[in-house]
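Participant: Take this sequence and fold it.
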Amino acid sequence: MVDAVSQRLEFVQFALEQGVLRFGEFKVKSGRLSPYFFNAGLFNTGASVAKLAQFYAQALVNSGVSFDMLFGPAYKGIPLATATTCALAAHPGLNGRDIPFAFNRKEAKDHGEGGTLVGAPLQGKVVIIDDVITAGTSVRESVDIIRAAGAEPAAVLIALDRMERAGADDALSAHSAVQEVEQRYGIPVVSIASLSDIMSFLDGNAELAAHRESVEAYRQRYGVSA
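Facilitator: Alright, predicted model coming up:
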């Protein structure tokens, strides 16, 4: 098994090199001023997505979660599910298992195969794959789709766990979006890396050390413990 801690720090370095992870001051969707920004949409070349998929595959194997297939919610989850099943097919830990995948459309087709689902039939233990969990909307929709097909949601696999509480500053939620998903659906959320890993990376990087204080202050204000 690949060392999980090393893998997490390597992913942070990779995200930084690709411009996916940046430090500074960013106004995020919630209106907060964040000292870091993570945009997985910037993994947008063949080489970067192929390497990202290897990180996803390794995180899933390291987790020990039992699974039969992947499900990618539209739209971001579609290329992630596709690429990650390719990486899993080549992973030595799966002993040649060929993992099927499926995804959904936002709009139903009334011709061809029809419906909203594309790919392999949803069956067995299904891992939902996405970039991050913010409001949990795509997870909720995915769980409903999987259960309606008679399959079992087994886990959610994401790139980064922000470990961040939602809500206004004077009315912050008790748990992070990831914790809410785990409690609501009774399934684990597996992340390639988390805010704790970003902090560990900053601890060991003299060039970026100046950002550590602002990231730590943000975590103290909005974060949850691991």
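Participant: Could you use CA atoms for every contact and neighbour count after this?
Facilitator: Noted.
Participant: to the chain's geometric centre, what's the distance from stretch 116-131?
Facilitator: In this view, stretch 116-131 has its centroid 15 Å away from the chain centroid, taken as C-alpha atoms, centre = their mean, to the nearest Å.
Participant: repeat for stretch 20-32
Facilitator: With C-alpha atoms, centre = their mean, you get 18 Å for stretch 20-32.
Participant: what's the answer for stretch 197-214, then?
Facilitator: How far stretch 197-214 lies from its chain's middle: 22 Å, per C-alpha atoms, centre = their mean.
Participant: and if you look at stretch 33-43?
Facilitator: Counting by C-alpha atoms, centre = their mean, stretch 33-43 comes out at 13 Å from the chain centroid.
Participant: Okay, buried residues for the lengthiest helix in the chain please.
Facilitator: Determined from DSSP state H, the single longest helix within the chain is helix 46-63. Across helix 46-63, burial judged by 16 or more other C-alpha atoms under 10 Å covers 49-63.
Participant: show me what contacts the residue nearest the centre of the chain?
Facilitator: Centroid-nearest residue in the chain: residue 158, 1.2 Å away (criterion: C-alpha atoms, centre = their mean). Counting by C-alpha atoms under 8 Å, 6 or more residues apart in numbering, residue 158 makes contact with 56, 129-133, 189-192.
Participant: On the three-state scheme, it is what?
Facilitator: Under DSSP: H, G, I helix; E, B strand; the rest coil, residue 158 falls in the strand class.
Participant: where's the nearest residue to residue 57 once chain neighbours are set aside, which helix or strand?
Facilitator: For residue 57, ignoring the flanking residues on the chain, the nearest one in space by C-alpha to C-alpha, 6 or more residues apart in numbering is residue 88 at 5.5 Å. Residue 88 belongs to helix 77-89 when assigned by DSSP states H and E.
Participant: Which parts of this structure are strands?
Facilitator: Taking DSSP state E, the strands of the chain run over residues 21-27, 33-38, 69-72, 101-109, 115-119, 125-129, 152-161, 189-194.
Participant: To check against the first, give me the structure of this:
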Amino acid sequence: MGASSTGRDELAQEFVQFSVEAGVLRFGEFKTKAGRLSPYFFNAGLFDDGAKLGRLAQFYARRILASGIEFDMLFGPAYKGIALAAAVAIELARLGRNVPYAYNRKEAKDHGEGGMLVGAPLAGKVMIIDDVISAGTAVRESIALIAQAGARPHAVAIALDRQEKATEGGHDVDHSAVQYVQRHLGLEICAIARLADLLQYLENHSGDALGDYHRQVLAYRQRYGVD
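Facilitator: As a prediction, this is how the structure comes out:
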């Protein structure tokens, strides 16, 4: 389910509402890694029980399949990406697309099977599963591991694209971390929702308490946002 004729992305709207209800998407004043004061905070670590994780995986799988992006397997970067990749692989299989998945350790294991990688052998076009792309560091590390194993890093699926300027050397730049991954690292991006979808959700709730945050989030986007 994608954007309607009115430009409303129904899947994204469902996901934003789910994230708010799960307490994963919160509003107030939060300091980001870049030192900005953000009026919202998205913490995928709070999808912290079986029901929430299963529902999250449904959103990932639906978006991935609707995107048309080609992939042969999934890869989950440690640590958040491990549970995400496993859950998404289960949901994809339930929907009729059974693919292998793998993930990495933070430190190489020197006994047993050893090495940095766990799961299926990395091969073919690999889709990386993560929550957000903040600086692209985790993606670059994943790309290196995947390429070193002889596979092709091809795409990244994320829950939320913040659509805001990245920082380099403490200064804002004209592109986002997601755009950097697309343009400079050459990977396709598949996001369940974007900041624009969050703004639309808040605008549609103008009559209740959530609607009060629309102005603050819009001001933040106007200051730091990218398309």
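Participant: Quick TM-score on the pair, please.
Facilitator: The TM-score (TM-score structural alignment, normalised by the length of structure 1) is 0.94; 219 aligned residues with a C-alpha RMSD of 1.3 Å.
Participant: circling back to that earlier point, for the strands of structure 1, give me CSV that also has distance to residue 221 of structure 1.
Facilitator: Compiled in CSV, the strands of structure 1 are given as follows (distance: least, C-alpha to C-alpha, whole Å):
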stretch, distance to residue 221 of structure 1
strand 21-27, 16
strand 33-38, 11
strand 69-72, 32
strand 101-109, 36
strand 115-119, 41
strand 125-129, 28
strand 152-161, 16
strand 189-194, 16
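Participant: quick revisit: now the helix holding residue 88 of structure 1: which residue numbers in structure 2?
Facilitator: Helix 77-89 of structure 1 corresponds to residues 81-93 in structure 2, going by TM-score structural alignment.
Participant: if we can go back for a sec, include distance to residue 97 of structure 1 when you put the contacts of residue 158 of structure 1 into CSV, please.
Facilitator: Shown next, in CSV, are those (distance: C-alpha to C-alpha, whole Å):
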residue, distance to residue 97 of structure 1
56, 16
129, 18
130, 22
131, 24
132, 27
133, 28
189, 23
190, 20
191, 22
192, 21
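Participant: Show me the two of the residues you listed that sit farthest apart.
Facilitator: The two members of those with the most space between them (C-alpha to C-alpha) are 56 and 133, at 15.0 Å.
Participant: Residue 93 of structure 2 contacts residue 100, doesn't it?
Facilitator: No: using C-alpha atoms under 8 Å, residue 93 of structure 2 is not in contact with residue 100; the gap is 9.6 Å.
Participant: Would you mind telling me which of the two has more residues around it?
Facilitator: residue 100 (20 against 14; other C-alpha atoms under 10 Å).
Participant: Residue 57 of structure 1 and residue 191 of structure 1: what is the separation?
Facilitator: From residue 57 of structure 1 across to residue 191 of structure 1, the span is 11 Å (C-alpha to C-alpha, to the nearest Å).
Participant: The match of helix 77-89 of structure 1 vs structure 1 - mean distance after superposition?
Facilitator: Here the mean offset of stretch 81-93 of structure 2 against structure 1 after fitting is 0.3 Å, by mean C-alpha distance after the TM-score superposition for structure 1.
Participant: Identify the residues contacting that stretch?
Facilitator: With C-alpha under 8 Å, 6+ apart as the contact definition, stretch 81-93 of structure 2 has outside contacts at 53-54, 57-58, 60-61, 74-76, 98-104, 128-131.
Participant: my guess is residue 64 of structure 2 meets residue 159, correct?
Facilitator: No: using C-alpha under 8 Å, residue 64 of structure 2 is not in contact with residue 159, being 10.9 Å away.
Participant: re the thing from before, residue 176 of structure 1 is nearest to which of the strands of structure 1?
Facilitator: Residue 176 of structure 1 lies closest, by C-alpha to C-alpha, to one member of the strands of structure 1: strand 152-161, at 9.1 Å.
Participant: Find me the equivalent region of that closest one in structure 2.
Facilitator: Taken onto structure 2 by TM-score structural alignment, strand 152-161 of structure 1 occupies residues 152-161 there.
Participant: Give me the mean deviation of that stretch from structure 1.
Facilitator: Looks like 0.7 Å for stretch 152-161 of structure 2 (mean C-alpha distance after the TM-score superposition for structure 1).
Participant: next one: that stretch to chain centre, how far?
Facilitator: For stretch 152-161 of structure 2, the distance to the chain centre is 7 Å (C-alpha atoms, centre = their mean).
Participant: next one: stretch 155-170 of structure 1
Facilitator: Between the centre of stretch 155-170 of structure 1 and the centre of its chain there are 11 Å (C-alpha atoms, centre = their mean).
Participant: for it, which positions count as buried?
Facilitator: Result for stretch 155-170 of structure 1 [16+ other C-alpha under 10 Å]: buried residues 155-166.
Participant: Also stretch 138-158 of structure 2?
Facilitator: Across stretch 138-158 of structure 2, burial judged by 16+ other C-alpha under 10 Å covers 138-139, 142-143, 145-146, 151-158.
Participant: Switch those residues over to CSV; also include distance to residue 182 of structure 2.
Facilitator: Shown next, in CSV, are the buried residues of stretch 138-158 of structure 2 (distance: C-alpha to C-alpha, whole Å):
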residue, distance to residue 182 of structure 2
138, 14
139, 11
142, 15
143, 13
145, 18
146, 17
151, 18
152, 15
153, 12
154, 10
155, 9
156, 9
157, 12
158, 13
